[in-house]
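1. sequence and predicted structure below; questions after.
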Amino acid sequence: MADDKAETEQKQQPKKQGLHGWKAAAAVFGCGTLAAFGVFGAVVGLGGVVISSFSSGVSSSQEAPVLHQEPSPVSELDPGELDLCGRHVMAVYMGSDTSYSSGNYEDPALEGEFEDRIVRDSCEWEVRLQQNLLNPVDFTYSYESVISTSDVAGAGEVASVLYEETVEGFPRDGTELLESGESDVGDRSYFFYGRNSGGGYTYSLVGQTHTSVYVIEYITGDEGRVVTSESLANEARRVMDHTERAFTALVPE
């Protein structure tokens, strides 16, 4: 009986489970392969970071910054070349017209005078503003560019005096001044804004760029609504976008 009971208990004890033969080999091979791939992946990942960092450094060092340079001024201005009204100012509202003549253009070099040379012009049109396309307004653009002078003070000083004298001439008679002050266009500028005798608004901007002095002016009619100084200042900036580079490029230093 005792032998039968021992034999029965021996049969009931579970056998230890394990991997033998090809299964054990496969398991060992699989674990080793996964471990190898893990190490390989880490090495590749680290190498990628290093290569990426190196490439970024090379790329950033090779990329040259984009510089928006102003055009360099010419050494000499040909007679009649600084004709801004038809070539630049008209382009803002109606497209360029190189055949346009205001009838006011003056350039002493056209008569052979180069020593004391101030180029002048004044042009005016009825234009429609960006924020008010229905009602036209009177627009005037005038400028004086000191190209050369026999004055010992030099062209820059002559232009500065001209700017100050022009500012002193505003506001014009019949204008009820509402706002005035320095503006942000050109090398320096000053604006005047007010009600005109016709019941509308007048905006006048006097500016200086290098040795050029200019006046941009808008006169609106009685439209029954307010035309703000800000909207008219934005119109003046549009004009300056077309003329500023011309002054910089064409007027010799």
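-> Okay, I see it. Small disclaimer: the values here were computed from a predicted structure and weren't measured. Numbering: from 1, shown residues only.
2. alpha carbons only for contacts and neighbour counts from here, please
-> Fine.
3. ok, residue 189 - contacts?
-> Counting by C-alpha atoms under 8 Å, 6 or more residues apart in numbering, residue 189 makes contact with 182-183, 205-208.
4. let's go with 10 Å and repeat that
-> Residue 189 is in contact with 163, 167, 181-183, 205-209, 213-215, counting by C-alpha atoms under 10 Å, 6 or more residues apart in numbering.
5. which ones among the residues you listed are found in helices?
-> Applying DSSP state H to the contacts of residue 189, the entries found in helices are 163, 167.
6. now the contacts of residue 189 as JSON lines including neighbour count and distance to residue 151?
-> Below are the contacts of residue 189 laid out as JSON lines (neighbours: other C-alpha atoms under 10 Å; distance: C-alpha to C-alpha, whole Å):
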{"residue": "163", "neighbour count": "24", "distance to residue 151": "16"}
{"residue": "167", "neighbour count": "18", "distance to residue 151": "22"}
{"residue": "181", "neighbour count": "10", "distance to residue 151": "30"}
{"residue": "182", "neighbour count": "13", "distance to residue 151": "28"}
{"residue": "183", "neighbour count": "16", "distance to residue 151": "29"}
{"residue": "205", "neighbour count": "25", "distance to residue 151": "27"}
{"residue": "206", "neighbour count": "25", "distance to residue 151": "23"}
{"residue": "207", "neighbour count": "26", "distance to residue 151": "22"}
{"residue": "208", "neighbour count": "25", "distance to residue 151": "19"}
{"residue": "209", "neighbour count": "22", "distance to residue 151": "20"}
{"residue": "213", "neighbour count": "26", "distance to residue 151": "17"}
{"residue": "214", "neighbour count": "22", "distance to residue 151": "21"}
{"residue": "215", "neighbour count": "22", "distance to residue 151": "24"}
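7. what segments of the stretch 151-253 of the chain are strands?
-> With DSSP state E, counting those that start in this stretch, the ranges of strands along the stretch 151-253 of the chain come out as 176-182, 188-195, 201-209, 212-219.
8. between those, which gets nearest to residue 82?
-> strand 212-219 (11.0 Å; C-alpha to C-alpha).
9. got JSON lines for the strands of the stretch 151-253 of the chain, with distance to residue 31 too?
-> JSON lines is the format used below for the strands of the stretch 151-253 of the chain (distance: least, C-alpha to C-alpha, whole Å):
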{"stretch": "strand 176-182", "distance to residue 31": "79"}
{"stretch": "strand 188-195", "distance to residue 31": "78"}
{"stretch": "strand 201-209", "distance to residue 31": "78"}
{"stretch": "strand 212-219", "distance to residue 31": "83"}
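10. tell me the secondary structure at residue 66.
-> coil (DSSP: H, G, I helix; E, B strand; the rest coil).
11. take a look at this one as well, against the first:
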Amino acid sequence: MSANNSVQEPKPGVRGWRAFFLVFGCGTLAAFVAMGSIIGLARFIFAGVSAESEPIGTFSRAPRESTKAGVLDVCGKGVESSGMLSNPVRKDADEPPVDSATASPSERPRTVRDACAWKVVGADGSNQTLTLDYRAVMSDSGDKSKLEIAESDIRDKKMDIARDLDRIVDDSQPRGMSTDEAYSVFGTSSDDPDVLTYVMIGRVKSAVFTVRLEGASPQDGNLEEKKNSYSGMVRRVMPYIKSDFERIVPD
């Protein structure tokens, strides 16, 4: 058979309407894949930014209506277990808090009281004494709410604090304590003028507390540096004190 009469075989490949739909389908699929990648990347970046902007340890809880006896123990479970004190040595009798729910069941309002003290090492290596005492009002009385009683308590403590110091170097509202109310004074002890004393009075919900840090007066007379050092130590333990009151004292 001659070359002119031979039947030519079709070239490999897809043509016509099949080729059109094949190209159109591949292009559409590629577009969807690209768009999905962009959306996924955007979600990843947004999630990362949201996680960074949210404070660590934030949580929500239901309002606390009551607290069982023996649950609130700020001295033992709050301060001592915080790990924020340098070489703490307990100086008090380490007795459990006094809860009127068990000590005087008929008493109103119900209160929880405690006081504790530690010998600690300050930032400058000197020996210091840290004390904590508190009174948490756990229920309303017949004519006053928990909060009204606590607000009266903190007013009384502010009036008493001036009698504890012989010379007040500074009195102010301390920063960074995150309490509902706070007041602090710094000066020399009325019992011994060579002893420096930093006292902070605070309120969290219906609990009122006093934190006191005492140590020897510096030989160089740098009271400002000492004040910053004392307030810094109290500030380190405050989150643990606040957390116990905030979680356990009824709303």
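-> Good, I have the coordinates. The structure displayed is predicted, hence computed values, not measured ones.
12. tm score of chain vs chain?
-> TM-score of the superposed chains, computed with TM-score structural alignment, normalised by the length of the second structure, equals 0.70; 207 aligned residues with a C-alpha RMSD of 3.2 Å.
13. how about the strands of the stretch 151-253 of the first structure, which one is nearest residue 64 of the first structure?
-> strand 201-209 (30.1 Å).
14. pull the distance from the closest one to the chain's centre.
-> 22 Å (C-alpha atoms, centre = their mean, to the nearest Å).
15. same question, stretch 81-90 of the second structure
-> Put simply, stretch 81-90 of the second structure sits 18 Å off its chain's centre (C-alpha atoms, centre = their mean).
16. same check, this time on stretch 180-199 of the second structure
-> With C-alpha atoms, centre = their mean, you get 24 Å for stretch 180-199 of the second structure.
17. how long is it end to end?
-> End-to-end distance of stretch 180-199 of the second structure (C-alpha to C-alpha, to the nearest Å): 17 Å.
18. ditto for stretch 73-92 of the second structure
-> First residue to last in stretch 73-92 of the second structure (C-alpha to C-alpha) measures 15 Å.
19. buried set for it?
-> Buried positions in stretch 73-92 of the second structure, judged by neighbour count with 16 or more other C-alpha atoms under 10 Å: 73-75, 78-80, 84-85, 88, 90.
20. same check, this time on stretch 168-183 of the second structure
-> For stretch 168-183 of the second structure, by 16+ other C-alpha under 10 Å, it's 168-169, 174, 177, 179, 181-183.
21. reformat these as a markdown table; add distance to residue 48 of the second structure.
-> Shown next, in a markdown table, are those (distance: C-alpha to C-alpha, whole Å):
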| residue | distance to residue 48 of the second structure |
| --- | --- |
| 168 | 49 |
| 169 | 47 |
| 174 | 34 |
| 177 | 29 |
| 179 | 31 |
| 181 | 35 |
| 182 | 36 |
| 183 | 39 |
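22. what is the nearest of these to residue 55 of the second structure?
-> Looking across those and measuring by C-alpha to C-alpha, the closest to residue 55 of the second structure is residue 177, at 16.8 Å.
23. ok, the residue mapped onto residue 77 of the first structure from the second structure - how many residues close by?
-> Alignment note: residue 77 of the first structure maps to residue 67 in the second structure; criterion TM-score structural alignment. Around residue 67 of the second structure there are 14 other residues, counting by other C-alpha atoms under 10 Å.
24. is it true that residue 67 of the second structure touches residue 138?
-> Yes - judged on C-alpha atoms under 10 Å, residue 67 of the second structure makes contact with residue 138 at a distance of 7.8 Å.
25. count the neighbours of residue 232 of the second structure for me.
-> 14.
26. wait, doesn't it sit right on residue 84?
-> No - using C-alpha under 10 Å as the test, residue 232 of the second structure is too far from residue 84 to be in contact (11.0 Å).
27. shared neighbours, those two?
-> residue 238.
28. corresponding residue for residue 191 of the first structure in the second structure?
-> Matched to the second structure by TM-score structural alignment, residue 191 of the first structure sits across from residue 184.
29. what's the nearest residue to its match if we skip its chain neighbours?
-> Using C-alpha to C-alpha, 6 or more residues apart in numbering and skipping the chain neighbours, the partner closest in space to residue 184 of the second structure is residue 200 (4.2 Å).
30. equivalent analysis for residue 106 of the first structure, please.
-> Distances taken as C-alpha to C-alpha, 6+ apart place residue 120 nearest to residue 106 of the first structure, at 5.1 Å, with adjacent residues excluded.
31. that neighbour should be in a helix, yeah?
-> No - the assignment for residue 120 of the first structure, made by three-state DSSP, is strand rather than a helix.
32. give me the aligned partner of it over in the second structure.
-> In the second structure, residue 120 of the first structure lands on residue 113 (TM-score structural alignment).
33. how close does its match get to residue 124 of the second structure?
-> Applying C-alpha to C-alpha to residue 113 of the second structure and residue 124 of the second structure gives a distance of 32 Å.
34. what about those two, which has more around it?
-> residue 113 (20 against 8).
35. for that one, list the residues it contacts.
-> Counted by C-alpha under 10 Å, 6+ apart, residue 113 of the second structure has contacts 72-74, 96-100, 133-137, 207-209.
36. return the distance of it relative to residue 121 of the second structure.
-> 26 Å.
37. give the helix, strand or coil label for residue 116 of the second structure.
-> With three-state DSSP as the criterion, residue 116 of the second structure reads strand.
38. okay, now it: neighbour count?
-> 23.
39. then residue 166 of the first structure?
-> With other C-alpha under 10 Å as criterion, residue 166 of the first structure counts 15.
40. isn't it right up against residue 216?
-> No - counting by C-alpha under 10 Å, residue 166 of the first structure does not reach residue 216; the two are 11.9 Å apart.
41. tell me where the stretch 51-200 of the second structure has helices.
-> Assigned by DSSP state H, counting those that start in this stretch, the helices in the stretch 51-200 of the second structure fall at 100-103, 146-161.
42. so which of those comes closest to residue 247 of the second structure?
-> helix 146-161 (15.6 Å).
43. what range does the closest one cover in the first structure?
-> Using TM-score structural alignment, helix 146-161 of the second structure pairs with 155-170 in the first structure.
44. just tell me what residue 93 of the first structure corresponds to in the second structure.
-> Checking TM-score structural alignment: residue 93 of the first structure goes with residue 85.
45. how close does its match get to residue 58 of the second structure?
-> For residue 85 of the second structure relative to residue 58 of the second structure (C-alpha to C-alpha), the value is 24 Å.
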